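Participant: sequence and predicted model, in that order:
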Amino acid sequence: MVTFERITKNKLQYFSSVLDKKKRQVSGLFHIEGIHLFEEFLKSGFKAEWIVLHTDFISQHPQLANTIWNKFSAITFQANAAEFRKISDTENAQGIAAGIYQKKNNEIDFSTTTKDIIVALDQINDPGNLGTILRSADWFGINKIVLSKSSVDIYNPKVVRASMGSIFRVSCQSLDLPQFLMQAKEKNYSIFAASIDPNAPADFEKTNTSNVIVIGNEAHGISEPIKRLCSHEIRIPKFGHAESLNAATASAILMYEFSKQRYRNAK
């Protein structure tokens, strides 16, 4: 069985700081935990600064422990149960956690050759919703999401967990949303606002342009300044009695409709 360097008190204190938003912003790292997320990391182009394994994990998962030893022995440390709890963000920890370098994207890649789809999120506050939206975007082949600066932190551990690894494949940026929408208009993108207005059209228009789908806050919808920058409204038809759909569900339905149209037009 492979063995790793024991974690020190100073390293433990530094590693656990990745769970704090302000310290995450300073370090440029984010936290992953669990076997599935770690395996998704291994398939990605992201890099780790540190890895911590619970002592029991090493004996219970010898194949993965050997892979980590061969690739990351210099940055991997082992911890006992009490130590691991300090860097864990879950109740039922699987015994593996890591600090991953965030990818910084300064500019949006506006496509000029294909029918592009970008999802824009206005004041999305629930980390589970954002993680699920990332996962849905990944499923539908949409690889660009932008968020207003008032939305939840992209690298909140709950967002990362809910994304189920899609955070490694979908570009997600926090930015000035009005400025982004104005840039999208200049690039001839059609901007669709998800609406609950019963008078909004429920038929998805066929456009020959790339599209931005704007999804609003879970409780209040799209803010008025953002709504004024949208060129179209779109409503998801209602056939039952529920008052509303949550942001993640509405996003998935709209992403399906727009991606279906994109791939149908590509044939």
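Facilitator: Happy to help now that I have it. Given the structure is predicted, the values throughout are model-derived calculations rather than measurements. Residues are numbered from 1 along each chain as shown.

Participant: going forward, measure contacts and count neighbours with C-alpha atoms only.
Facilitator: Will do.

Participant: how many neighbours does residue 11 have?
Facilitator: By other Cα atoms under 10 Å, 13 other residues sit near residue 11.

Participant: who touches the helix or strand residue 39 falls within?
Facilitator: Assigned by DSSP states H and E, residue 39 belongs to helix 35-43. For helix 35-43, contacts defined as Cα atoms under 8 Å, 6 or more residues apart in numbering pick out 32, 94, 96-98, 161, 164-165, 168.

Participant: what is the nearest of the residues you listed to residue 67?
Facilitator: When these are compared for distance to residue 67, the smallest value, 13.1 Å, is given by residue 96; criterion: Cα to Cα.

Participant: hmm, residue 54 and that closest one touching each other?
Facilitator: Yes: contact status for residue 96 versus residue 54: in contact at 6.4 Å, counting by Cα atoms under 8 Å.

Participant: more neighbours: which of those two?
Facilitator: Here residue 96 and residue 54 are compared on neighbour count by other Cα under 10 Å; more neighbours surround residue 96, at 24 against 21.

Participant: now that one. Nearest residue, chain neighbours left out?
Facilitator: Spatial nearest neighbour of residue 96, excluding adjacent residues (Cα to Cα, 6 or more residues apart in numbering): residue 53 at 4.7 Å.

Participant: so that neighbour sits against residue 94, correct?
Facilitator: No: at 9.1 Å, residue 53 and residue 94 do not qualify as touching, with contact defined as Cα under 8 Å.

Participant: against that first model, consider the following:
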Amino acid sequence: MSNSNISAKKIKFVQSLHQKKYRQEHQAFLVEGTKNVLELLNADFEIMDLFLTESFAEKNEQALWKCKAEWRFCNEDIITRLGTLQTNDSALAVVQAKPNTLLLPDAHEWVLALDQVRDPGNLGTILRIADWYGIRKVICSEQTAEIYNPKVIAATMGSFTRVQTYYCDLAAYLKEYRSENQKVLGAFLGGEDVHTVAFSAAGGFLVMGNESHGISPEVGAQVQQAISIPQYGGAESLNVAIATAVICDNIRRTVGA
């Protein structure tokens, strides 16, 4: 613990992590707010710096015992200045990013695959949905929003600590790593009604596409079965995160945990 003032150099470094190019350069990212920081303290990420208010420390003394990194008391104005949230009266952490490591499906495992899901809020919400439904791996196209974008981290509400991501050429990945026992399903307009799909207990991949344009032709060529959520009203479309939740719910209803 330290009460020392934060140097101008440190402030500049932390604020630089608001931008993707500096997150990539330093292989570091920000975690902000009570929920996400508490989840972080229970995870296996390396915390480089931790800034917190005295009230946060008092309320979460036991959780802080687990923290091996040095942490500093700051007032709310300083923590807000360091981060990206409009207000932050609790904590902010600078965290070492994990390497982009190849993820392969285990037997009987369902994996999400995201094709050009560009909105950070949608990506963060999808990771939270994956966590809710016990999906531990999300394969992302290179055009999908960056996992360490502060808006993504905020929207996960801590689920980034439990759901793994891997960024790659998604079409090539699906072609290379899909197995004979695990189908690749994709969400398309006009696909088979999700309520009648016989999801396999052997697991598989669920591909969700871009918010506006759906699944790209390259990735679509690797999809073996098109599925769709039936429309009963007049809305033009479903948000990709909501659609992901509906389909994941049907997967779990069919095959269980």
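Facilitator: Nice, thanks for sending it over. As the structure is a prediction and not an experimental result, all values here were calculated from the model.

Participant: distance of residue 254 of the second structure from residue 146 of the second structure?
Facilitator: If you measure residue 254 of the second structure against residue 146 of the second structure using Cα to Cα, to the nearest Å, the figure is 31 Å.

Participant: pick out whichever of those two has more residues nearby.
Facilitator: residue 146 (20 against 16).

Participant: my guess is the more buried one contacts residue 122, does it?
Facilitator: No: counting by Cα under 8 Å, residue 146 of the second structure does not reach residue 122; the two are 11.4 Å apart.

Participant: give me the common contacts of the two.
Facilitator: The contact lists of residue 146 of the second structure and residue 122 share residue 152, where a contact means Cα under 8 Å, 6+ apart.

Participant: could you report the neighbour count for residue 158 of the second structure?
Facilitator: Summarising burial for residue 158 of the second structure: neighbours were counted as other Cα under 10 Å, giving 23.

Participant: now it, nearest residue through space, not along the chain?
Facilitator: Counting by Cα to Cα, 6+ apart, the nearest residue to residue 158 of the second structure once its immediate chain neighbours are dropped is residue 36, at 4.6 Å.

Participant: look through the second structure and tell me its longest strand.
Facilitator: Under DSSP state E, the strand in the second structure containing the largest number of residues is strand 183-193.

Participant: how far apart are the very next helix or strand once past that one and its match in the first structure?
Facilitator: For strand 183-193 of the second structure, the succeeding helix or strand toward the C-terminus, using DSSP H and E, is strand 204-208. In this overlay with the first structure, the average offset of strand 204-208 of the second structure from its partner residues is 0.5 Å by mean Cα distance after the TM-score superposition for the first structure.

Participant: chain center to the next helix or strand after strand 204-208 of the second structure, what's the gap?
Facilitator: Following strand 204-208 of the second structure in sequence order, the next helix or strand is helix 217-220 (DSSP H and E). If you compare the mean C-alpha spot of helix 217-220 of the second structure with that of the full chain, they lie 23 Å apart, counting by Cα atoms, centre = their mean, to the nearest Å.

Participant: so which elements touch helix 217-220 of the second structure?
Facilitator: Counting contacts by 3 or more Cα pairs under 8 Å, 6 or more residues apart in numbering; DSSP states H and E, helix 217-220 of the second structure is packed against helix 170-177.

Participant: still on that earlier bit, how much does the helix holding residue 39 of the first structure stray from the second structure?
Facilitator: So helix 35-43 of the first structure averages 1.0 Å relative to the second structure (mean Cα distance after the TM-score superposition for the first structure).

Participant: can you check which part of the second structure that helix sits on?
Facilitator: Using TM-score structural alignment, the residues of the second structure aligned to helix 35-43 of the first structure are 34-42.

Participant: the first structure: matching residues for the longest helix along the second structure?
Facilitator: For the second structure, the helix that runs over the most residues, judged by DSSP state H, is helix 240-255. Aligned using TM-score structural alignment, helix 240-255 of the second structure spans residues 247-262 in the first structure.

Participant: residue 84 of the first structure maps to what in the second structure?
Facilitator: Aligned partner of residue 84 of the first structure by TM-score structural alignment: residue 79.

Participant: so what's the residue count around that match?
Facilitator: For residue 79 of the second structure, the count of nearby residues is 24 (other Cα under 10 Å).
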